[in-house]
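[1] after the sequence you'll find the predicted model.
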Amino acid sequence: MKREISIDSCALAQGPYVQGLVYNGMIYASQIGIDKEGNLVEGGIKEQTKQIMENFKLILESEDSSMDKIIQCTIYIVNMEDAPLMNEVYASYFTKPYPSRCCVQAAGMSGGAVVEMSITAAI
């Protein structure tokens, strides 16, 4: 049975979605670069990527997991030319072997976000 992850240290879901789910020993989560109050962080893709990664850390730690247990990550960015800037921040959160990953360009993200990520992690 799936179970919702809802923690106070991240912005609460404001729509028909959740901060994360646990199912069959796995964690599924998606984030944009919003802070605890639900505001998109100021700056560009680097600042938003950092906020996303910090949100993921909090979500994973709430389930006794960690960034090292991320198996797969899907990344959506508004401008593919920003990928190197995103990669700078992204890579700083991992050691080898890195998670499997897909990165695609996408337009019209929620709230003016320039990057969104979705992860699958083991507990």
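    In hand now; what should we look at? Residues are numbered from 1 along each chain as shown.

[2] only C-alpha atoms for contact and neighbour calcs from this point on.
    OK.

[3] any idea how far apart the tips of stretch 41-50 sit?
    One end of stretch 41-50 to the other measures 10 Å (C-alpha to C-alpha, to the nearest Å).

[4] repeat that for stretch 101-114.
    18 Å.

[5] tell me which element the spatially closest residue to residue 70 that is not a sequence neighbour falls in.
    Distances taken as C-alpha to C-alpha, 6 or more residues apart in numbering place residue 121 nearest to residue 70, at 4.0 Å, with adjacent residues excluded. Taking DSSP states H and E as the criterion, residue 121 maps to strand 115-122.

[6] next, count neighbours for the residue nearest to residue 70.
    21 (other C-alpha atoms under 10 Å).

[7] included below, for side-by-side comparison, is a second structure:
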Amino acid sequence: MTVPRASNPTRRQRDGTAFVGGFGKTTGDSDLLFVEGQLPKRDGEIQRHLTAPEQMELCLTTLESTLAAHGRELDAVLQVTIYITDMDSYDEINAVYEQHFQDTYPARTTVGVCDLLGGASATLDAVVALE
């Protein structure tokens, strides 16, 4: 049985999920850091062959590196949005998430999506306090 799509492809979707250039580069002058599009990359390549939990592990490791570059740690994260292509992997992804945020849990939303850039199964965005 074919499930109909809930939306029509946009201009960015027409070329498939290989498009990876739609993320912002700066946050302006603010005491907040907006980290977007943390894809499961290793050596510049999206690791689409890994399981969704393994991809989330890479996303969170990349987030930690990004925060370290700004002199911050995971306890400075205020909000996380996780995007996953398979909601059946939610519990496994949640377990990975809890390992990283052991003492503090920022506000979080998990969104099920049809496709992610580069064929990824998981990605995340975060809002971080810089104060």
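    Perfect, I can see it now. From a predicted model like this one, the values you see are computed outputs, not experimental measurements.

[8] about what we covered before: OK, contacts around the residue nearest to residue 70 of structure 1?
    26-28, 60, 65, 67, 69-72 (C-alpha atoms under 8 Å, 6 or more residues apart in numbering).

[9] and it? What does it align with in structure 2?
    When structure 2 is aligned by TM-score structural alignment, residue 121 of structure 1 is paired with residue 128.

[10] ok, so what distance separates its match from residue 85 of structure 2?
    From residue 128 of structure 2 to residue 85 of structure 2 the distance is 25 Å (C-alpha to C-alpha).

[11] one step back: same list (the contacts of residue 121 of structure 1) but as CSV, adding distance to residue 40 of structure 1, secondary structure and neighbour count.
    Supplementary listing: the contacts of residue 121 of structure 1 in CSV, determined by distance: C-alpha to C-alpha, whole Å; DSSP: H, G, I helix; E, B strand; the rest coil; neighbours: other C-alpha atoms under 10 Å:
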residue, distance to residue 40 of structure 1, secondary structure, neighbour count
26, 27, strand, 17
27, 24, strand, 25
28, 21, strand, 22
60, 21, helix, 24
65, 25, coil, 18
67, 22, helix, 21
69, 26, helix, 17
70, 24, strand, 22
71, 26, strand, 17
72, 24, strand, 16
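
[12] which one of those sits closest to residue 3 of structure 1?
    Closest approach to residue 3 of structure 1 among the contacts of residue 121 of structure 1 (C-alpha to C-alpha): residue 27, at 9.6 Å.

[13] what do we get in structure 2 for that closest one?
    By TM-score structural alignment, residue 27 of structure 1 lines up with residue 33.
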